[in-house]
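**Q** Return atomic coordinates for the entry below.
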Amino acid sequence: MNVFVLFPLFDEKIHRKKDPWQIPLHLFRLGHEVKILAYQKNNSDPITSRVDGIEIVRVKPNLLHLLFYLIKNSRNIDCIISYFGNWITLLSGISFKLKKRKGVFVIKMDTDGSYAIKEKNLFRLFYKYFTHLLFPFFVDLIIVESPQARNRILKRYWWLENKIIVLPNGVDTDTYKELEKSIKRPKRSSKKRIILFVGDVIPRKGVDLLIKAFSQLEKEYPNYIVKIVGDVKADPTYKKFLDKLIQSERISKKVIFLGRIGEKELIKEFHKAEIFCLPSRSEGFSIVLIEAMYFGKAIVASNVGASQFVLERGKAGLIFEKDDLNDLIFKLRLLMKSDRLRKFLGKKAHERCIKYFNWSRIVEKLDSYIRKIRQSYEVR
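**A** Below is the predicted model:
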């Protein structure tokens, strides 16, 4: 099967762990011919390149160039997977289905399940009703990342119920297994227990909330420290605010910023940590949350994005109310004082990750859905 993944802003470095790369990679591993269609980032970008067996085709950053390429090559395409619901998705789907009626058109949605632009003017109002009329005719499958996202879509587009499936994001467990073979697993120290955060150091990620909570607990649990992994230059003003906060709370020796680190170093930090904390104020479908689950960490995360679904509403990790400092302190204290609870939740998290958030299994399900749709076209 020839599969095209349509993601105009695709970047090999940014999306390496995310679905725009992982879905094509695992479809390729299942034996399909896979291409990613994207815009050129600059004039020096090659028109075509190949990474891990997948061909990346880049066209000039213009919708007409993209549509022309799809129309020209549609007869050689069996399935298109397009990301998000916008004019590119809409026109690409129509163009493809007009040229190849038996081709399969799939839309991959983001966590919030939104694929119609909010109606703020006549143009967007037109777009809304245009999509209402056309989506049922040219869309074969809509993928959302959580049951909550599916419910949000169905409130507005109830007639698409039979076309919407839930397939979450995941981690590439095969890659992690290979990386771990080349890494000497560090031993945890009972004298220095670690609470780990991974992500850009920006207000949306709520690092200040973690620091404030830790400052209330560090005297009670003096053997704990906080390690923060992520881009400290993403928001210099926020970083200065955090530095002042740390100094005012007199915990400078117990909060360590590691900055950006490589994949192997990140794996080592996961192994060293006792607790993983994700105190985000807003979040999509957090990949790092699933990574923490894979490494069997006891997790405490805010109730934003897909965390309720990912952590099975508190069964595979503790969940606190967004921006509620007292709730975060309470949940962290539960984990910091109980080895037994940390081990129990870490085991639950790992088991759930392997069962539900493993890219190999996720893409096998997607492949099965696409094959069934193709078979249904063949018998018509």
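
**Q** use CA for all of it now, contacts and neighbours both
**A** Will do.

**Q** Residue 299 belongs to a helix?
**A** No: under DSSP: H, G, I helix; E, B strand; the rest coil, residue 299 sits outside any helix and is assigned strand.

**Q** Next, the structure of the following sequence, for comparison with the previous one:
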Amino acid sequence: MIRLVFDARMIKMSGIGRYIRSLIPELQKNFELILLGNKNDLSKYNVKVIPVLKPPYHPLEQLELFKKIPEAEIFWTPHFNVPLLPLRVKKRIATIHDIFHLTPFSRLNFFQKFYARLLYKNALKKSNIVFTISEFTKSEIIKYFPFMKKNIHKIKVIPHFAESIFKKKKFGEDERTTFLRKYDSPQNYILYVGNIKPHKNITGLIEAFTYLVKEKPSLKLMCVGQKENFITGNYNIKELLKEKGLEDKVIFTGIISDNELIKLYHFAEFLILPSFYEGFGLPPLEAFACGCPVIVSDIPPLREVCGNAAFYVNPFSIKNIAEGMERLIENSDLRKQLIKKGFKQLRIFNKEKILQKYIRTLNILLK
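**A** Below is the predicted model:
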């Protein structure tokens, strides 16, 4: 059986972690799979795990990866932090989700950006295949690394998908009330799913919510996702909430289980994703699957994901974000239309077809 070594160190993270978790079961079926990472994090998978202790981006990870990656037909890094040193593998694959770290939205310092560029360039040059999850990110790769115009055949666009667990369910009113009490939330709330990195525009969302809550004082903003331990984070949020008098109006849940997230999608007025920059945008697909209306930024990758199934706002205009939220709150017919369109849009991102596309691409690579 063909041996595939997969770097799974980031499995506990939100976006990339979900990407890794979605691929491992399919790779298990088709290859002799070896995972790199923390044995405790990967214990649920019945495969060989090679412990790698150094975290992603740490310069010393390069030496550890060089020593520990065994002979294999394929080595796959699901991010751009690929090994710089030679490996005992026949083919190398990388997934580049976005080029965010090189954009003006990134807050990396000069040396961090220099190292990120080195890793991106190395990933593009050394990989036999570069997977990316949107046509937008493919265009960004070519924009920041023009030499890839001659190697465009190496870039394979395969989108992400919502896991099967995300689907429309029926919940009783008592179950809804009991569940929301856990988060000290009323019946009406707006949902945000994502981290608090600056490009996610969480501060812009809070500023816009300030205007909305004046008209609807019972409304709350529920923010789900990782909010700490980033290289570059947005750590002035607490001060902003205090300044705006929103400390009891904005709830940060931290990372929660998928079952809890499904309920939050179901009970929310709508999901909002006001990002300045994205490589893809998975939360809208999860919201579509759960019958939750969606507001997103009018930026190319989110247009690519959401089509006509979302309400679009200008992420650079706090007023426009506020107006968009107010319109959806007050217009139940619009919310119903978006829900219907969301279910239709979701069909484009079929899990089985997407996973099979990965397997076919890997098999073609080895021929």
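
**Q** Can you tell me, leaving aside adjacent residues, what's nearest to residue 179 of structure 1?
**A** Closest residue in space to residue 179 of structure 1, ignoring its immediate chain neighbours: residue 264 at 6.9 Å, by CA to CA, 6 or more residues apart in numbering.

**Q** Neighbours of that neighbour, how many?
**A** 15 (other CA atoms under 10 Å).

**Q** For residue 42 of structure 2, see how far away the aligned partner of it in structure 2 is.
**A** When structure 2 is aligned by TM-score structural alignment, residue 264 of structure 1 is paired with residue 259. Noted for residue 259 of structure 2: a distance of 20 Å to residue 42 of structure 2, by CA to CA, to the nearest Å.

**Q** still on that earlier bit, for residue 199 of structure 2, see how far away the match of residue 264 of structure 1 is.
**A** Using CA to CA, residue 259 of structure 2 is found at 27 Å from residue 199 of structure 2.

**Q** Please apply the same query to residue 20 of structure 2.
**A** 23 Å.

**Q** One more: residue 141 of structure 2?
**A** From residue 141 of structure 2 to residue 199 of structure 2 the distance is 18 Å (CA to CA).

**Q** neighbour-wise, which of those two wins?
**A** Neighbours were tallied for residue 141 of structure 2 and for residue 199 using other CA under 10 Å; the higher tally belongs to residue 141 (23 against 20).

**Q** wait, isn't the more buried one in contact with residue 99?
**A** Yes: under the criterion of CA atoms under 8 Å, residue 141 of structure 2 makes contact with residue 99 at 6.8 Å.

**Q** would you list every one of the strands in the stretch 151-300 of structure 1?
**A** For the stretch 151-300 of structure 1, applying DSSP state E, counting those that start in this stretch gives strands covering 164-166, 193-198, 224-229, 255-259, 275-278, 298-302.

**Q** want to throw the ones you listed into a markdown table with mean neighbour count and distance to residue 218 of structure 1?
**A** Listed next are the strands of the stretch 151-300 of structure 1 as a markdown table, based on neighbours: other CA atoms under 10 Å; distance: least, CA to CA, whole Å:
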| stretch | mean neighbour count | distance to residue 218 of structure 1 |
| --- | --- | --- |
| strand 164-166 | 18 | 41 |
| strand 193-198 | 24 | 11 |
| strand 224-229 | 21 | 7 |
| strand 255-259 | 16 | 11 |
| strand 275-278 | 26 | 14 |
| strand 298-302 | 26 | 17 |
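
**Q** now residue 239 of structure 1: how far from residue 203 of structure 1?
**A** Taking CA to CA, one finds residue 239 of structure 1 at 9 Å from residue 203 of structure 1.

**Q** typed the wrong thing, it's residue 230 of structure 1
**A** Distance of residue 230 of structure 1 to residue 203 of structure 1, computed by CA to CA: 13 Å.

**Q** Over to residue 319 of structure 1?
**A** Counting by CA to CA - residue 319 of structure 1 and residue 203 of structure 1 are separated by 19 Å.

**Q** rewinding a little: mind putting the strands of the stretch 151-300 of structure 1 in a markdown table, distance to residue 71 of structure 1 included?
**A** Listed next are the strands of the stretch 151-300 of structure 1 as a markdown table, based on distance: least, CA to CA, whole Å:
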| stretch | distance to residue 71 of structure 1 |
| --- | --- |
| strand 164-166 | 26 |
| strand 193-198 | 42 |
| strand 224-229 | 44 |
| strand 255-259 | 45 |
| strand 275-278 | 44 |
| strand 298-302 | 45 |
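
**Q** Go through the ones you listed and name the closest to residue 90 of structure 1.
**A** Residue 90 of structure 1 sits nearest to strand 164-166 of all the strands of the stretch 151-300 of structure 1, at 16.5 Å, using CA to CA.

**Q** so where do the helices sit in the stretch 151-300 of structure 1?
**A** Listed in chain order, the helices found in the stretch 151-300 of structure 1 under DSSP state H, counting those that start in this stretch are 173-181, 207-217, 236-248, 263-272, 287-294.

**Q** highest average neighbour count across the ones you listed?
**A** helix 287-294 (a mean of 24; mean count of other CA atoms under 10 Å).

**Q** helices and strands around that one, which ones?
**A** In terms of contacts (3 or more CA pairs under 8 Å, 6 or more residues apart in numbering; DSSP states H and E), helix 287-294 of structure 1 is packed against helix 339-356.

**Q** Please point out which parts of the helix it packs on sit buried.
**A** 342-354, 356 (16 or more other CA atoms under 10 Å).

**Q** follow-up on the earlier one: could you dump the helices of the stretch 151-300 of structure 1 into JSON lines with distance to residue 199 of structure 1 added?
**A** JSON lines is the format used below for the helices of the stretch 151-300 of structure 1 (distance: least, CA to CA, whole Å):
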{"stretch": "helix 173-181", "distance to residue 199 of structure 1": "19"}
{"stretch": "helix 207-217", "distance to residue 199 of structure 1": "9"}
{"stretch": "helix 236-248", "distance to residue 199 of structure 1": "13"}
{"stretch": "helix 263-272", "distance to residue 199 of structure 1": "11"}
{"stretch": "helix 287-294", "distance to residue 199 of structure 1": "8"}
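
**Q** out of those helices, nearest to residue 367 of structure 1?
**A** Residue 367 of structure 1 sits nearest to helix 173-181 of all those, at 18.4 Å, using CA to CA.

**Q** tell me which strands and helices that closest one is in contact with?
**A** Contact partners of helix 173-181 of structure 1 among helices and strands, from 3+ CA pairs under 8 Å, 6+ apart: helix 263-272.

**Q** Which elements pack onto the helix it packs on?
**A** Judged by 3+ CA pairs under 8 Å, 6+ apart, helix 263-272 of structure 1 is in contact with helix 173-181, strand 193-198.
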